[in-house]
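[1] All I have is the shape, not the residue letters:
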């Protein structure tokens, strides 16, 4: 596995950048952090296209619809989810109902359904097409601790929790389909491998690649530092990447490193806690993009790697 290089280092934010995501095309990046601003950036040039202002507190989570027309953001102490019209750069809705910090958010492909996770131990599901004041569809309250991570598939809601569980819900009924116990607090859960696998990162520095069909662990990766912060990770078909509290981005080759779990690469570029790493959406299908990813850190910087 060759070493990714820094294509752009973005310095638009003041303070920690807590969340960063590609849109579905990979042409644009949305970033959010302690400066309370969501920024839209063109990934090929690093140019800022738009800034979205309105949050009263630092931004913790971002999610963008498949067509990039709708953006959901959550701002921790705001205890709310903000819904934006990307084209107009306008706040179109504020979803309130959580009683504590909101740390993560997910959005359906067409932007009609939003799920949010909070310190209040609930996942709340919202219908953005509803004209009702709150538009709340469901409250999922099985967790014994705060919700740290959310994923929406076409039929499921997948919630990682500080209580050490990853719960998969039927989106229509809200019924728990699968409840996986890992023991350590879960800080990140992502569906990878064309939906066949799940990547689960836990406090203490363990990342597991899990077969969703039977729940077995296919591989485990370690070496990064995750003891106090909600460090986000991701995987392509070939590699696993994670942020780390020591300021590095860690990379594992899935085939080569699955036996030992030791990292193949440790990338320098940040001077603070690396909060999140995300692969380019074309990493699995375009050889030119196989090493493309972004990272965001407490140093206020976002790095686009190629």
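    Right, received. Where do you want to start? All figures in this text were calculated on a predicted structure; none of them were measured in a lab. Numbering: from 1, shown residues only.
[2] C-alpha from now on. contacts and neighbour counts both.
    Noted.
[3] hey, where'd the helices end up in the stretch 101-250 of the chain?
    In order along the chain, the stretch 101-250 of the chain carries no helices (DSSP state H, counting those that start in this stretch).
[4] Please compare the first structure with the one that follows:
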């Protein structure tokens, strides 16, 4: 037992020496591992950069392939690099992609809590008989290039070939879509431009931005006429008053709607302040100028009386109260129009809703007319980005509706969600862009979508998925009169689409 203690002390001493050596060994190896980790990260960044380059090359090849096929007058599926690299895997992978541009597309309908049918975007793979090209479809005409940041807003002038676009590069650009050229570039904003709007005569343009400012541009003079900077919050929507273009409205994240008059020089031009309880993201102004409808971040649609400065009615777009990002109508609502117009609402819940009979009545009091939800279109992803949509009503739409969806069948009146009892009643002709009510929307999945919402409740039809943008499509806007569509994207491009008859 007496010899045990020295032996134990010797063992501890030895362990101490070995531990010190181990610390040095691990430290040197840690430095080596960190160095290798840094090299691997650099290599990973290089591979990701090469991968982005390859994706761009594949996209360019796809566009060229589609253009060649189109020039040859043939119908073909999009360019598939997987089919070239590994033909055996193409059959399995292709079934995962929805063929929305092809006639074999089908639409799955899922009832929602309103009793409507949500139109999905799922396609079905497999060979199908060839069908005649849909005359409601749009085809890519050209790109408008010049912006150096995401293009978030675009609007056609009603009276001419001009298109205005606002971008996160802080510029407002005017394009002539006939000559495909940039006409003017205004760079007075200090932050992102979120919305633009034309006056009735096309001589003035409004732009609202994140710099808390609304600017008024004179197209003839080519300069800013006035800058309304005494506002609060990000300006997300600007609209002229259709009844008086000296008056315009601006919706802000400060939860206010500013009513401004360009003839008033005091108080920064603000003549009225409508205070809400949520961030204002979208505006629709009544044609006679007595009221406006707002969409906000609480999912509410509020009707405001511009004479009394009061909110007279509130409707929620859906039960979850998700933010509304866009309100668009097939025509400006009119208090004298009891028939009403259609209205489309984009929301962060990834459901695109279409309302019928949107009108504003003033007798005996100001209120919304019989606003009815007729379509709930599911599948256009937003990923919480503010996506915008647009409605186009063909000049033969009203006549086509009376022929295709008669209100009486066999002498018996139908109620509400009517539809013909006989297929012969709707087979008089294939629908065209001129006798349809079309809805175009952007999405966060780099596509724009076109739906036919001409029919009764639950009959919305996916007509086309527009491909070609390299990043999320922030919005889609139709020309007010002509069947021309512009899509603006975070890829810095504005694409112009037009319908064209294509045979088999």
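    On my side now, so go ahead. None of the values given here were measured: they were computed from a predicted structure.
[5] could you pull out the strands for the stretch 1-150 of the second structure?
    109-111, 117-119, 138-144 (DSSP state E, counting those that start in this stretch).
[6] again with the stretch 251-400 of the second structure
    Using DSSP E, counting those that start in this stretch, strands in the stretch 251-400 of the second structure cover 256-261, 270-275, 280-285, 291-296, 300-305, 310-316, 324-329, 341-347, 351-358, 360-361, 367-368, 372-378, 389-393.
[7] Quick one: closest of the ones you listed to residue 399 of the second structure.
    With CA to CA as the measure, strand 389-393 is the member of those nearest residue 399 of the second structure (11.7 Å).
[8] quick one on the thing from earlier: show me which of the strands of the stretch 1-150 of the second structure has the highest average neighbour count.
    Highest mean neighbour count of those: strand 117-119, a mean of 23 (counted as mean count of other CA atoms under 10 Å).
[9] Now do the same for residue 180 of the second structure: its match in the first structure.
    Using TM-score structural alignment, the equivalent of residue 180 of the second structure in the first structure is residue 46.
[10] ditto for residue 109 of the second structure
    Counting by TM-score structural alignment, residue 109 of the second structure has no partner.
[11] Go ahead and confirm residue 109 of the second structure touches residue 375.
    No. Counting by CA atoms under 8 Å, residue 109 of the second structure does not reach residue 375; the two are 11.2 Å apart.
[12] hmm, back to that, who touches the residue nearest to the match of residue 180 of the second structure when sequence neighbours are not counted in this structure?
    Closest residue to residue 46 of the first structure apart from its sequence neighbours, by CA to CA, 6 or more residues apart in numbering: residue 8 at 6.1 Å. By CA atoms under 8 Å, 6 or more residues apart in numbering, the contact set of residue 8 of the first structure is 45-46, 303-305.
[13] Could you report the distance from residue 8 of the first structure to residue 44 of the first structure?
    9 Å (CA to CA, to the nearest Å).
[14] Now for the match of residue 180 of the second structure: which residues touch it?
    8-10.
[15] Turn the residues you listed into TSV, including distance to residue 200 of the first structure.
    Rendered in TSV, the data for the contacts of residue 46 of the first structure read as follows (distance: CA to CA, whole Å):
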residue	distance to residue 200 of the first structure
8	28
9	28
10	28
